[in-house]
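Undergrad: turn this into a structure:
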Amino acid sequence: MSEADPFPQVYLHGTRAELKAGDLITVDYTSNFDDRALSWVYFSAAMHAAKWGSALARGEGAERIYAVVPTGPIEDDPNVTDKKFPGNPTRSYRSRDPLLVVGELTSWEPFSPEEVQRMKDGLAELKRQGKDVIID
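TA: Just a heads-up that it's a prediction; the model follows:
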């Protein structure tokens, strides 16, 4: 932060977990998308990416998007940056340090069931081809 910009960048994290302001999203929880615990927490500065995070997250809970602030260093998410999209147009990041939940976005439009099914079909095809690797 600087005197000219005293507010930290707020990022977004899509999930089905029920959280509240002050909670920490930490590593070693089972991934939204995989059966294993990951050593990074993932987040984005783009609403579109956060919506996909919530839409594709495992679990029965409601789709949720939280405003989060990283508590340590961050880096571009190599799972999408340069692997799928040159540069970082999805503004997707990851950190080994916790994300501090500062609030929940309550007014946003989720993807349609048809859009989610198309994405799930595409992900299933990647899995069938052995290309569903998460770089952790």
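Undergrad: C-alpha from now on. contacts and neighbour counts both.
TA: Fine.
Undergrad: now do the same for the residue nearest the centre of the chain: helix, strand or coil?
TA: The chain has residue 43 as the residue nearest its centroid, 3.8 Å off, counting by C-alpha atoms, centre = their mean. Secondary structure, DSSP: H, G, I helix; E, B strand; the rest coil: residue 43 is strand.
Undergrad: and for comparison, fold this next one:
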Amino acid sequence: MKTIYYHGTKADLNIGDLIEVGFTSNYGTKRKSKYIYLTETLDAATWGAELAFGDGKERIYIVEPTGYIEDDPNVTDKKFPGNPTKSYRSKHPFKVVGEVTNWQSHSPEQLETMKNHLKKLKEMGIEAIED
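TA: Predicted structure coming up:
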């Protein structure tokens, strides 16, 4: 069975578009991205869409990696052995092959809790995305 990968964002993309490194990151300090991220879970992609910078519509795309992907070290470290969120990153483009149009947002309370957590990390000098 083929693995389905998702990418959550506020970017307006079309089928066939490539998501590539080098654009302003959706998170953190808004620097140019060295990696792009994808996940096997709708929940992680939902967080990606909800927490991305910008005023665009929250979107979840179905993507295909065009090269090597590795575990996302931002969520896979000594605190989270393995890769429980099934999140990955790559320096190779992802091709948009579809869009999930019917997905459930997190509750306003969950979203506020996550934003407060990210704010505290930032105040402590911890970058949400480590490239």
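Undergrad: TM-score of the superposition?
TA: After superposition, the two chains reach a TM-score of 0.93 (TM-score structural alignment, normalised by the length of the second structure), with 130 aligned residues with a C-alpha RMSD of 1.3 Å.
Undergrad: what sits against the residue nearest to the centre of the first structure?
TA: Residues in contact with residue 43 of the first structure (C-alpha atoms under 8 Å, 6 or more residues apart in numbering) are 11-14, 50, 92-94.
Undergrad: in a markdown table, list the residues you listed along with distance to residue 111 of the first structure.
TA: As requested, those are exported to a markdown table (distance: C-alpha to C-alpha, whole Å):
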| residue | distance to residue 111 of the first structure |
| --- | --- |
| 11 | 20 |
| 12 | 16 |
| 13 | 16 |
| 14 | 13 |
| 50 | 11 |
| 92 | 19 |
| 93 | 22 |
| 94 | 23 |
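Undergrad: in helices only, show me these.
TA: Per DSSP state H, helices hold the following members of the contacts of residue 43 of the first structure: residue 50.
Undergrad: circling back to that earlier point, alignment lookup: the residue nearest to the centre of the first structure to the second structure.
TA: The alignment partner of residue 43 of the first structure in the second structure, by TM-score structural alignment, is residue 38.
Undergrad: now its match. Nearest residue, chain neighbours left out?
TA: Distance criterion C-alpha to C-alpha, 6 or more residues apart in numbering; nearest residue to residue 38 of the second structure, sequence neighbours excluded, is residue 7 at 4.9 Å.
Undergrad: can you get me a residue count around the one you found?
TA: 29 (other C-alpha atoms under 10 Å).
Undergrad: residue in the first structure matching it?
TA: Checking TM-score structural alignment: residue 7 of the second structure goes with residue 13.
Undergrad: thought residue 67 was touching its match, still the case?
TA: Yes - with contacts counted by C-alpha atoms under 8 Å, residue 13 of the first structure reaches residue 67, the gap being 6.6 Å.
Undergrad: circling back: show me what contacts the residue nearest to residue 38 of the second structure?
TA: 37-39, 45, 48-49, 60-63.
Undergrad: got it, and residue 71 of the second structure?
TA: Going by C-alpha under 8 Å, 6+ apart, residue 71 of the second structure touches 83, 86-89.
Undergrad: for residue 39 of the second structure, see how far away it is.
TA: 10 Å (C-alpha to C-alpha, to the nearest Å).
Undergrad: which residues do those two both contact?
TA: Contacts common to residue 71 of the second structure and residue 39, judged by C-alpha under 8 Å, 6+ apart, are 86-88.
Undergrad: just the contacts of residue 43 of the first structure now: which is nearest residue 115 of the first structure?
TA: The nearest member of these to residue 115 of the first structure, counting by C-alpha to C-alpha, is residue 50 at 14.8 Å.
Undergrad: how about the closest one, nearest residue that isn't a chain neighbour?
TA: Distance criterion C-alpha to C-alpha, 6+ apart; nearest residue to residue 50 of the first structure, sequence neighbours excluded, is residue 14 at 4.6 Å.
Undergrad: now do residue 96 of the first structure
TA: Counting by C-alpha to C-alpha, 6+ apart, the residue nearest residue 96 of the first structure is residue 40, at 4.7 Å.
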